[in-house]
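[1] Pasting the sequence and the predicted coordinates here, then a few questions.
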Amino acid sequence: MFALGCLALIVLPLLGFIAGLVMGGQGAGLWGAGIGLIAALLMSATAALALVKAGRKR
């Protein structure tokens, strides 16, 4: 699960950039990359939080 969050940090901004570039040009590509990066950061934070909560059970 943690590896999926790390991989998403690379893949989602690239996919967002390509989708935005195809749909609306360079400006939309940058916005798409930003949105993809925010989504990937949220996924990574969620995975890290789940690992912390799982480790605290005693």
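    On my side now, so go ahead. Keep in mind it's a predicted model, so treat the numbers as computed, not measured.
[2] C-alpha from now on. contacts and neighbour counts both.
    Fine.
[3] Without its sequence neighbours, what residue ends up closest to Met1?
    Ranked by CA to CA, 6 or more residues apart in numbering and with sequence neighbours excluded, the top spatial neighbour of Met1 is Ala47, at 6.5 Å.
[4] Against that first model, consider the following:
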Amino acid sequence: MISGAVAYSIAMLACFTLVWGGIWLIAKRRDRKRGILMLVAAVVLLGNVLVWVMPVG
């Protein structure tokens, strides 16, 4: 089973990769719609990580 710290690390690496890829797609004018969707997915993933690590109580 994957520990919490490893899962958070993988999620954050995926978030940074999505942001980089989304900006790259938009900047190179390759596929703007897909780039925006990648940025939205990064924001959702970041929100999930923030909810996971938020202290309870």
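    Looks like it came in fine. Everything numeric in this text was worked out from a predicted model, so none of it was measured.
[5] Mind checking the TM-score on these two?
    Here the TM-score for the pair of chains, by TM-score structural alignment, normalised by the length of structure 2, is 0.56; 46 aligned residues with a CA RMSD of 2.7 Å.
[6] quick one on the thing from earlier: distance check, the equivalent of the residue nearest to Met1 of structure 1 over in structure 2 against Val40 of structure 2.
    Using TM-score structural alignment, the equivalent of Ala47 of structure 1 in structure 2 is Val49. Val49 of structure 2 is 14 Å from Val40 of structure 2, where distance means CA to CA, to the nearest Å.
[7] Who are the contact partners of the match of Ala47 of structure 1?
    8, 11-12 (CA atoms under 8 Å, 6 or more residues apart in numbering).
[8] what about the nearest residue to Ser44 of structure 1 once chain neighbours are set aside, helix or strand, and which?
    Leaving aside its chain neighbours, Ser44 of structure 1 sits nearest to Gly5 (4.4 Å; criterion: CA to CA, 6+ apart). Gly5 of structure 1 is located in helix 2-24, with elements delineated by DSSP states H and E.
[9] Output the contacting helices and strands for that helix.
    helix 26-55 (3 or more CA pairs under 8 Å, 6 or more residues apart in numbering; DSSP states H and E).
[10] Now do the helix it packs on against helix 2-24, angle only.
    Helix 26-55 of structure 1 and helix 2-24 are oriented at 160 degrees to each other (axes from the mean of the first three to the mean of the last three CA atoms, to 10 degrees).
[11] hmm, back to that, okay, the match of Ala47 of structure 1 and Gly57 of structure 2: tell me how far apart.
    In terms of CA to CA, Val49 of structure 2 sits 17 Å off from Gly57 of structure 2.
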